[in-house]
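Q: With the sequence up front, the predicted model follows.
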Amino acid sequence: MTGIEISPFIAKLPKAELHMHLEGSLEPETLIKLAEHNGIRLPYADANAVRQAYRFDSLQSFLDLFYLGLTVLQKGSDFYEMTSAYFARAARENVRHAEVFISPQAHLRRGIPIAEVMDNILAAIDDAKSRHGMTGGLIVGIQRQFDESDALDMIKAVRPWRDRIVGLGMGGPELGNPPSKFTRAYDIARCDCGWHTMAHAGEEGGADYVRDALHTLKCERIDHGVRAESDPDLMRELAERGIPLTVCPMSNCMLNVFPDMASHNIRRLHEAGLCITVNSDDPPYFGAYINANFAAIQAALGFSDTDIWQMARNGFTSAFISDAQRQRYLDEIDAHRPATA
């Protein structure tokens, strides 16, 4: 992202990232390199051509490119490289903990052995701790455009790694695919696997999708959730229950959820008392890693450093980590508390 200056305060602030898709973290140069190494034909001559394709008019237009891009992932080493690269970049932005999504169905349906996917991603997350002092968690995401039986097959496939998975999420095109479509899958994830739960809702779909994810799927976090604002009762419930929203400001603008950052409702959500976190979603596609997302909302919407600090702190209070680990991170971010906070 260009044109936004990242302040020293934002740069130094410890952060947790809770909404980032590993397949969406592939930089254009990496896409081209892996395509060449793996004999995958992409309709782009070079990395610059890939960047030129980052012009989206809807969620679906992004997803079309996202699903095309992930086809370059063919070997276990590709999944390791992808994950390792994200954690190295996040560490440079002072991300201390990251919970990242993977879309196993997209790889299972291509015939990629699931062990190649899971073992290499988890190895890279483990290595991030020794290399960067970071911790991480892996979330498996349902692709909601497929039916529930496909989701159940995915959960069965990843069960051998049950104890290394922190949660079940859901992505893909919202419209026509309400959260209630996957009630059984979420019951199994929560009750049988012991996973935390979240779902993308209220990005493309309306407030009713947020309510469905909250009440039908019993989600602990809502990914995006910005359209909840149209339902005052839902807003009150989200605030009273402290349900975190993992908001991705640049993603929302790039996908025309809002026409520009000045129109984004994240300030109103924050001032309404909701637990708002700031995240990057698919950073190369949307032109901004986490620091630039914080800087963009501060520049466009006048957030104070105290506001930025509070939303960064919310990331740690909303993370799926142990109480002891959470306290260590809270102690770290509290040491960066602005004088006016």
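A: Structure's in. What do you need?
Q: use CA for all of it now, contacts and neighbours both
A: OK.
Q: In stretch 140-148, which residues are buried?
A: 140, 141, 142, 143, 144, 148 (16 or more other C-alpha atoms under 10 Å).
Q: hang on, isn't residue 44 packed against residue 51?
A: No. Counting by C-alpha atoms under 8 Å, residue 51 is not a contact partner of residue 44; they are 9.5 Å apart.
Q: what's the closest of the buried residues of stretch 140-148 to residue 287?
A: Using C-alpha to C-alpha, residue 141 comes nearest to residue 287 of those, at 22.8 Å.
Q: try this one side by side with the last:
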Amino acid sequence: MIDFDRIRPDRLPALLRAMPKAELHIHIEGSLEPELIFKLAERNGVKLAYPSVEALRAAYAFTDLQSFLDIYYAGASVLLKEQDFFDMAWAYFEKAAADNVVHAELFFDPQTHTERGVPMGTVIRGLEHACRRAHAEMGISASLILCFLRHLSEDAAMATLEEALPYRQHFIGVGLDSSERGHPPEKFARVFARCRELGLRIVAHAGEEGPPEYIRSALDVLKVERIDHGVRCVEDPALVRRLAAERMPLTVCPLSNVKLCVFKTLADHNLPALLKAGLVATINSDDPAYFGGYMNDNFVQTFAALPQWGAREAWQLAHNSFEASFVPEAAKQAWVRQLDQVFAAAAV
């Protein structure tokens, strides 16, 4: 047993950085830093609406999810070739390795690219190559989750799925992202039923800007195995009890929630309430290039804003990330042993 009380508070920031962790809510297009956007734009002859890296970064003042998405899709316009997708993912993996992320499940939005004429194979091959190389060279376990854009139609999602099936061996599951308001999960009931038939893992964004009812719909209609965000569940106590009883993971993104005005500050975040309710809450970076931080930034800044939290909560969040991951049980247990070793070494 780890004696959490013996871990001094001043050691906590270093411990948060050093502990192994899994990232389960990362939009790989959202890791595209302005410097790389400009590099790829020059390489591919794409004209940007911003004159400089500084001007683009200055535009990252979002009032809600849609104001972010407008810039997000503009940034993705520079991604045209397989090498571009590789370079983007590789840049993320370098940061993930530095943050002691041992496993990452990367969301990608093929419709953002195929609608611009980029072939599905170009997108998936570039990302898969980066995942393979990250495992070989950095020891990071990585997999891909194909996300449907919920502001588009279900027919478009179904067509995207069929287009991706020749590359089925390269992605483990499907998700649902983009504008939440006005696009409830049940809009995509048929395509998710098809995905379940194919044996794909199922996740969906719900309860970020959308109401708790969207979380229920994701559970009951889409039959998800994880809820991405899910922070508005606290508005429905019965739903909170259900999520806890079913050990349904929530992939929470603190810096993203503040940047998109879901919470005013990190100190206002309801993560403490989620953990106290026994939910399998995790910390993730979402779109780190746009929201001001990768995994360790999210951990360190969140804990700094929540002085009531200590080593016990840090261990629980990392443990939850492994429990919620889509990997064999043996891999989860190996990572938990690593986690325990790091905390045991700090408790001296």
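A: Noted; the coordinates are in hand. It should be emphasised that the depicted structure is a prediction, and the values quoted were computed from it without experimental measurement.
Q: And the TM-score between these chains?
A: The TM-score (TM-score structural alignment, normalised by the length of the first structure) is 0.96; 335 aligned residues with a C-alpha RMSD of 1.3 Å.
Q: Go through the buried residues of stretch 140-148 of the first structure and say which is closest to residue 24 of the first structure.
A: Of all those, residue 24 of the first structure sits closest to residue 141, with 13.0 Å by C-alpha to C-alpha.
Q: what lines up against the closest one once you look at the second structure?
A: Counting by TM-score structural alignment, residue 141 of the first structure corresponds to residue 147 in the second structure.
Q: Excluding residues flanking it in the chain, which one is nearest residue 278 of the first structure?
A: Excluding its sequence neighbours, the residue lying closest to residue 278 of the first structure (C-alpha to C-alpha, 6 or more residues apart in numbering) is residue 247, at 5.2 Å.
Q: what residue of the second structure takes the place of that neighbour?
A: So residue 247 of the first structure corresponds to residue 252, using TM-score structural alignment.
Q: Would you check that its match makes contact with residue 279?
A: No. Using C-alpha under 8 Å, residue 252 of the second structure makes no contact with residue 279, being 11.2 Å away.
Q: With neighbour numbers in mind, choose between these two.
A: residue 252 (26 against 22; other C-alpha atoms under 10 Å).
Q: so who does the more buried one touch?
A: 25, 228, 229, 230, 231, 271, 281, 282, 283, 284 (C-alpha atoms under 8 Å, 6 or more residues apart in numbering).
Q: Now for these: which two are most distant?
A: Between all members of the contacts of residue 252 of the second structure, the farthest pair (by C-alpha to C-alpha) comes out as 25 and 271, at 15.6 Å.
Q: So which of those two has more stuff around it?
A: Legend: neighbour count by other C-alpha under 10 Å for residue 25 of the second structure and residue 271, higher for residue 25 (25 against 21).
Q: Can you check my assumption that the more buried one lies in a strand?
A: Yes. Assessed by DSSP: H, G, I helix; E, B strand; the rest coil, residue 25 of the second structure belongs to a strand.
Q: which residue lines up with it in the first structure?
A: By TM-score structural alignment, residue 25 of the second structure lines up with residue 19.
Q: isn't its match right up against residue 223?
A: Yes. If you go by C-alpha under 8 Å, residue 19 of the first structure and residue 223 touch, sitting 7.0 Å apart.
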